[in-house]
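1. quick one, fold the following:
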Amino acid sequence: MNWIYLIIAGLFEVGFAFCLGKAKEATNSNTYWWYGGFIVCLTISMTLLIKATQTLPLGTAYAVWTGIGAVGTVLVGILFFKDPVNLWRIVFILTLISSIVGLKFVSN
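-> Model (predicted):
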C-alpha cells in the first residue's frame, strides 16, 4: 500500500510543478488560484510521502518520489509548456524511468 501512496505523492509533485508553470503564465486573480493549487498539491504530496516513508526505506522512497516528479514534470513541460523534445531528453527520461523501476525491484 505504501508504494501506492508514494506513486500518488509523486503525481501530486507533478501537479504542484504544473501549478507553478500555470501561475507564471496567469494574469490577475487567476495567479492566486494556481498558487492555491500549488499549496494543495504540495500538502498532499508531502503528506503521502511521509506516510510512505513509515515503512519504505527513506532513500528509496525519496529517490522514487523525485524521479516520478522529474519525469512527470518533463512530460508536462513538453505537453503543456512547449519545452523542447530531442533524442537526448528522451534517452535520459527513459534512463530515469528504468532507474525508478529498478529501485522498486531491489527494495523489500
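
2. all contacts plus neighbour counts: C-alpha atoms, from now on.
-> Noted.

3. three-state assignment of P84?
-> coil (DSSP: H, G, I helix; E, B strand; the rest coil).

4. thought it was touching I78?
-> Yes - with contact defined as CA atoms under 8 Å, P84 reaches I78; the gap is 6.5 Å.

5. okay, these two: which has more neighbours?
-> Legend: neighbour count by other CA atoms under 10 Å for P84 and I78, higher for I78 (13 against 10).

6. quick check: the gap between that one and V101.
-> To V101, I78 is 22 Å away according to CA to CA, to the nearest Å.

7. likewise for I68?
-> 10 Å.

8. out of these two, name the residue with the larger neighbour count.
-> Each of I68 and V101 has its neighbours counted (other CA under 10 Å); I68 has more, 24 against 13.

9. helix/strand/coil for that one?
-> For I68, the reduced secondary structure class is helix; criterion used: three-state DSSP.

10. another one to check against the first:
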Amino acid sequence: MAWIYLIAAGILEVVWAYAMKQSHGFTRPLATAIMAVAMAGSVGLLALSMRTLPLGTAYTIWTGIGAVGAFAVGIMALGEQATMARLSAAALIVSGLVMMKLSSTH
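-> Model (predicted):
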C-alpha cells in the first residue's frame, strides 16, 4: 500500500505544480485552491508512505515523479521545449527512479 500512496503523492506533486503555474502568482483563486489542496494531499500521502518505506527511497521517488511529471506537463500542456538535452535529463531521472525502486527492500 505504501507504494500506491507514494505514486499518488507524486501525481499530486505534478498537479500542484501545474496549478501553481496556472494561478499566475496566486492571483487566480481556483487555481490557488487546487494547488493548496493538491500540495497538502501530496505531503500527506508521502507521510503515509514513509510509515513503511525508507526516507531516501520515498523522498527520491516522490520528487522524481514530480520533476519528470511537471516536465512532461510543461511540454504537453504549456508548449515548453522538448530538446534532446532536456529529454536526456528526464530519462536519467527516470532511470534513477527505477534503480531506487529496484534497490528498495520494501
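
11. tell me who's in contact with the most centrally placed residue in structure 2.
-> In structure 2, the C-alpha closest to the average C-alpha coordinate belongs to G66, at a distance of 1.6 Å (CA atoms, centre = their mean). Listed by CA atoms under 8 Å, 6 or more residues apart in numbering, the contact set of G66 of structure 2 reads G10, I11, E13, V14.

12. quick one: map it onto structure 1.
-> For G66 of structure 2, the equivalent position in structure 1 is taken to be G69, counting by TM-score structural alignment.

13. from I90 of structure 1, how far off is that match?
-> Shown here: G69 of structure 1 relative to I90 of structure 1, a distance of 16 Å by CA to CA.

14. what of K24 of structure 1?
-> In this structure, K24 of structure 1 and I90 of structure 1 are 25 Å apart, going by CA to CA.

15. for structure 1, what spans make up the helices?
-> Listed from the start of the chain, structure 1 has helices (DSSP state H) covering 2-25, 30-52, 58-80, 87-106.

16. enumerate the positions of stretch 77-92 of structure 2 that are buried.
-> Residues A90 are the ones in stretch 77-92 of structure 2 that count as buried (16 or more other CA atoms under 10 Å).

17. distance from it to the middle of the chain?
-> In terms of CA atoms, centre = their mean, to the nearest Å, the gap separating the centre of stretch 77-92 of structure 2 from the centre of its chain is 16 Å.

18. before we move on, back to that, and the contacts of G66 of structure 2 as TSV, adding neighbour count and distance to T60 of structure 2?
-> Conversion of these to TSV gives the following (neighbours: other CA atoms under 10 Å; distance: CA to CA, whole Å):
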residue	neighbour count	distance to T60 of structure 2
G10	27	10
I11	18	14
E13	27	13
V14	25	15
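
19. and the gap between the spatially most distant residue from the centre of structure 2 and A77 of structure 2?
-> Distance to the chain centre peaks in structure 2 at T27, reaching 23.3 Å (criterion: CA atoms, centre = their mean). In this view, T27 of structure 2 and A77 of structure 2 are 20 Å apart by CA to CA.

20. check the helices of structure 1 for me and report the most buried one.
-> Looking across those with neighbours counted as mean count of other CA atoms under 10 Å, the highest average goes to helix 2-25: a mean of 21.

21. quick one: distance of that one to the chain centre.
-> 5 Å.

22. and it with helix 30-52, angle?
-> Between the axis of helix 2-25 of structure 1 and that of helix 30-52 there is an angle of 160 degrees, by axes from the mean of the first three to the mean of the last three CA atoms, to 10 degrees.
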